[in-house]
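> Fold the following.
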Amino acid sequence: MKTIDKTTSALHAGHETNLTEGTRAVPIYQTTSYVFNDTDHAANLFGLKEFGYIYSRLNNPTNDILEKRLAAIEGGIGSVTFASGTAAISSTLLTLLKNGDHILASNSLYGGTFNLLNVTLPRYGIKSSFVNANQSEEIEKNINENTKVIFIESIGNPKLDIIDIEKVAKIAQKYKIPLIVDNTIATPYLIQPIDYGANLVIHSLTKYIGGQGNSLGGAVVDAGNFDWGNGNFPEITEPSKGYHGLKFFETFKAAAFLVKLRVEGLRDLGAAISPFNAFHIIQGLETLPIRIKKHSENALHIAKWLQNQEGVEWVNYPGLPSSNYHELSQKYLTNGQSGLVTFGLKGGFEAAKKFTDSTQLFSLLANIGDTKSLIIHPASTTHQQLSAEDQVQTGVFPDLIRLSIGLENVEDLKNDLKSALEQTNSKH
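The predicted structure is shown next:
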């Protein structure tokens, strides 16, 4: 079979049943380490002269199957999994960058990523500029000779802005800078950033791909389409001190960064995903095509309904014609716009808190992408560490409520929201 749809790949890619004693389900390889054939075999593995299993911080057969499936559905040459989405981002950036380097990022990043780039990485001499990634002139104006990464999200969280990936990719190509796209909210079933020129795609597997709210995980998928030998990344082209002078680009070509991310990023930073979590995420990945479609359908229904409710000041969802990003959603998200909806109440900050405390089906917690519906008031929780100015920049307003729409009956969800609105309106 020369061509296999990504829906099929989510069920089969990476798992050769003849290598796992005929098991139809993916086994959990709950082991820390692996027996070598002999000392020469061990030496070759440690010297990167051949690939195999050494220690589960670096790789594991269960994790390997997950990595192959993610690469297959995103259209990449391979992937590396991590203990969380944040670990995937930090390990990627710390593998790529050094003191003095510069990151150009979208100004609507998830709060945790914004803090990593704005507060933590500058302590190591890596600085970031935050721009409106849909304004080409603003991107080019902020690129300098030390800019080594452009970082965006396909759908911003919680701003729900859609970035014109193709336009940003052309600028990145012009300046020979890798484009990293966090595709967590959209998932590869709504958009594949690699098709539009992205070089690296990042996921928090904790969210829609896992989908059950039971396991943390993250991943980086490499498109294999960036020239790491262009002179801007000497640590990939020059002899490695950690591997007796091995040159990653000369040895591994298009996969140079992917190999470096595993053998240095995981080896030295240690943020490895457990095989038990990888197993759970594989189960979620198998049903993702069905789930993300239903998440999107329910979210669009709820967004339309909220527009007509008393006490609601505004509603933001890319699938609504009123959205500033509706036109881009028609280009990039023709199969659905995912499951996040944000809206604001006429009573402002206090009304938003009251509403968030009043739901019953919607669980108040700091996660998204669960099969169950979730709610949070970002200004007082997930984004409270940001200044008022930075909150607005990332799309967090005092009255903003974020809903992660689950798979429940949509009428039950509406009834829960209606009851919370009635309780809130009676107080304001």
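
> contacts and neighbour counts: CA atoms only from here.
Will do.

> Skip the chain neighbours and tell me the closest residue to H295.
In space, and not counting its chain neighbours, H295 is closest to G339: 4.8 Å by CA to CA, 6 or more residues apart in numbering.

> now swap in A71 and tell me
Closest to A71 by CA to CA, 6+ apart is G78, at 5.0 Å.

> still on that earlier bit, quick check: the residue nearest to H295 vs V315, distance?
For G339, the distance to V315 (CA to CA, to the nearest Å) stands at 14 Å.

> Compare those two and say which is more crowded by neighbours.
The neighbour count for G339 versus V315, taken as other CA atoms under 10 Å, is higher for G339 (29 against 23).

> What distance do you get for the more buried one to I103?
Plainly put, G339 is 29 Å away from I103 if you go by CA to CA.

> same deal with H383?
H383 is 21 Å from I103, by CA to CA.

> More neighbours: which of the two?
For H383 versus I103, neighbours defined as other CA under 10 Å are more numerous around I103 (23 against 20).

> my guess is the more buried one contacts E145, does it?
No: assessed by CA atoms under 8 Å, I103 is found out of contact with E145, at 11.1 Å.

> where along the stretch 1-150 of the chain do the strands fall?
78-82, 102-106, 127-131, 147-153 (DSSP state E, counting those that start in this stretch).

> what angle separates the second one from strand 147-153?
Pointing back at strand 102-106 there. If you take axes from the mean of the first three to the mean of the last three CA atoms, to 10 degrees, strand 102-106 sits at 20 degrees to strand 147-153.

> one more to put side by side:
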Amino acid sequence: MRLETQAIHSGFDADPATRALAVPIHQTAAYAFESADHAAALFDLEVEGFRYSRISNPTVDVLEKRVAAMEGGVGALATGSGQAALYYAVSCVADHGGNIVSTPQLYGTTHTLFAYVLPRQGIEVRFAEDASPEAIEKLIDRNTRAVFSETVGNPAGNICDIGALAEVAHRNGVPLIVDNTVASPVLLRPIEHGADVVVHSLTKFMGGHGTTLGGIIVDGGRFPWGEQAERFPQFNLPDESYHGLVYREHFGERAYIARCRSVFQRTMGAVLAPMSAFLLIQGIETVALRVERHVENGRKVADFLRAHPLVEWINYAGHADSPHYALAQKYLGGRATSLMTFGVKGGMEAGKLFYDRLNLIKRVVNIGDVKSLACHPASTTHRQMPPDVQLKAGVRPETIRLSIGIEHIDDILADLDQALAATAVAASAVAAE
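Next comes the predicted model:
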């Protein structure tokens, strides 16, 4: 099936009990066992099935299968938020004494996890000078457990050379983990370019309506854990908590995602609720159509801002003079995402004036909604970062991040135009004083 069809059909045909065509909401905590032996087999991971909704749930299972199919993976694990998915994804490969090498252009909370939380758990995160493969490779050593990047940086808008990063990671015996939230599988399927693990905040473009938190980890199933047994003993040696089960031997290509579920979801419990899974499934059914409009509107907004005399600069990968234009052609098929940043002439104060005068476009710290959204990262998502680290992440003091929605383009442009005009009037009044 093509992606548009997968988004509607993968993981579910009809309910076997009722023949209902919509995915049922299995609002249950537990599941009845046929016998003591059946329960034991489930808990020993000897048979497939449901035992407790902290570990798996039929509604969530459909969501996992659907996103895995869309990304071209062998399996997936849904979590209560994108941040939980990211934490599980890196913790599954790195433990005390290990390190992760990351590109510097990161979402603010991801940076907090990497810079402050993981190091207190004995996991070092090394931030490369830039997103180039050369900068990444310089930091890899025998204790490195993964390379990490966002496929499209939030809010930097940079596009990483996934194929080149995968080559560097694999040459050094580690997997490439990527966050594909901004691009979504509609624009980019990183596993096809060599990525080993894909993470999403389903809250964003996949869900698409700003109603439901959720995250997911997709396992590409290609990384050779057995060839790196010394670096990754957790996949190759018996797990005492599961009666000596060896993940690589028992699960084969699904060893990574099985360990994410069995070790991290089971014990830490960042569970996605069945109702949330149902709502996210509804959003995913239309993601391909929505992204088409997002992309179309985003291009028109970027062209409008580029031509506006009050705009100092704009960062949009769809413009031919963008440093990310060539990678947008290579990885996104020339379809730049609807996420962009720009600066109003007059610096930070002018930017804040503009931000405060938006009407249709909402001032929030979300992206990927059907509604057009705006954010001032230096005041919100990246506020905890030192100024020099903000700059490396693509955040200037005046930066405005836009996530362009699917409203009529004339209404979006009208709101931007009136906000820029109001900013100019306010700035003139201040100057006259």
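
> before we move on, back to that, out of the strands of the stretch 1-150 of structure 1, the one nearest T31 of structure 1 is which?
Nearest of the strands of the stretch 1-150 of structure 1 to T31 of structure 1, taken as CA to CA: strand 78-82 at 16.6 Å.

> What residues in structure 2 pair up with the closest one?
Aligning strand 78-82 of structure 1 against structure 2 (TM-score structural alignment) gives residues 75-79.

> ok, average deviation of the matching stretch from structure 1?
Averaged over the aligned pairs, stretch 75-79 of structure 2 sits 0.5 Å from structure 1 after superposition, using mean CA distance after the TM-score superposition for structure 1.

> thinking again about what came up before, would you enumerate the residues in contact with the residue nearest to A71 of structure 1?
When contacts are counted by CA atoms under 8 Å, 6 or more residues apart in numbering, G78 of structure 1 touches E67, K68, L70, A71, A72, V221, D222, A223, A255, L258.

> Next, the buried residues of stretch 313-326 of structure 2.
Residues I314, N315, Y316, A317, G318, H319, H324, Y325, A326 are the ones in stretch 313-326 of structure 2 that count as buried (16 or more other CA atoms under 10 Å).

> for stretch 141-150 of structure 2, that is, sorry about that
Of all the residues in stretch 141-150 of structure 2, those buried under the rule 16+ other CA under 10 Å are T144, R145, A146, V147, F148, S149, E150.

> try stretch 43-57 of structure 1
For stretch 43-57 of structure 1, burial by neighbour count (16+ other CA under 10 Å) applies to L45, F46, G52, Y53, I54, S56, R57.

> Check the alignment and tell me where the fourth one lands in structure 2.
Following TM-score structural alignment, the counterpart assigned to Y53 of structure 1 within structure 2 is F50.

> where's the residue nearest to H295 of structure 1 relative to K174 of structure 1, distance?
Distance from G339 of structure 1 to K174 of structure 1, counting by CA to CA: 34 Å.

> how big's the offset between the lengthiest helix in structure 1 and structure 2?
Ranked by number of residues, the top helix in structure 1 under DSSP state H is helix 275-306. For helix 275-306 of structure 1, the mean deviation from structure 2 after alignment is 0.4 Å (mean CA distance after the TM-score superposition for structure 1).

> for the following helix or strand past that helix, the distance to its chain's centre please.
Sequence-wise, the next helix or strand downstream of helix 275-306 of structure 1 (DSSP states H and E) is strand 312-316. Distance of strand 312-316 of structure 1 from the chain centroid (CA atoms, centre = their mean, to the nearest Å) equals 26 Å.

> Now do strand 312-316 of structure 1: everything it contacts.
Residues external to strand 312-316 of structure 1 that are found in contact with it (CA under 8 Å, 6+ apart): L160, A303, L306, Q307, S323, V341, T342, F343, G344, L345, K346.

> Let me know the angle separating it from helix 275-306.
Using the same axes, to 10 degrees: strand 312-316 of structure 1 against helix 275-306 is 130 degrees.

> mean distance, strand 312-316 of structure 1 to its aligned residues in structure 2?
Relative to structure 2, strand 312-316 of structure 1 is 0.6 Å off (mean CA distance after the TM-score superposition for structure 1).

> matching residues in structure 2 for that strand?
Under TM-score structural alignment, strand 312-316 of structure 1 corresponds to residues 311-315 of structure 2.

> need the helices for the stretch 51-200 of structure 2, in chain order.
Here the stretch 51-200 of structure 2 has its helices, by DSSP state H, counting those that start in this stretch, at 58-71, 82-91, 108-112, 118-120, 133-137, 162-171, 184-187.

> Quick one: those helices as JSON lines, columns for mean neighbour count too.
Shown next, in JSON lines, are the helices of the stretch 51-200 of structure 2 (neighbours: other CA atoms under 10 Å):
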{"stretch": "helix 58-71", "mean neighbour count": "24"}
{"stretch": "helix 82-91", "mean neighbour count": "22"}
{"stretch": "helix 108-112", "mean neighbour count": "17"}
{"stretch": "helix 118-120", "mean neighbour count": "16"}
{"stretch": "helix 133-137", "mean neighbour count": "18"}
{"stretch": "helix 162-171", "mean neighbour count": "20"}
{"stretch": "helix 184-187", "mean neighbour count": "23"}
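
> so which of those gets nearest A378 of structure 2?
With CA to CA as the criterion, A378 of structure 2 lies closest to helix 108-112 of those, at 9.8 Å.

> mean per-residue distance, the closest one to structure 1?
Following the fit onto structure 1, the mean deviation recorded for helix 108-112 of structure 2 is 0.8 Å by mean CA distance after the TM-score superposition for structure 1.
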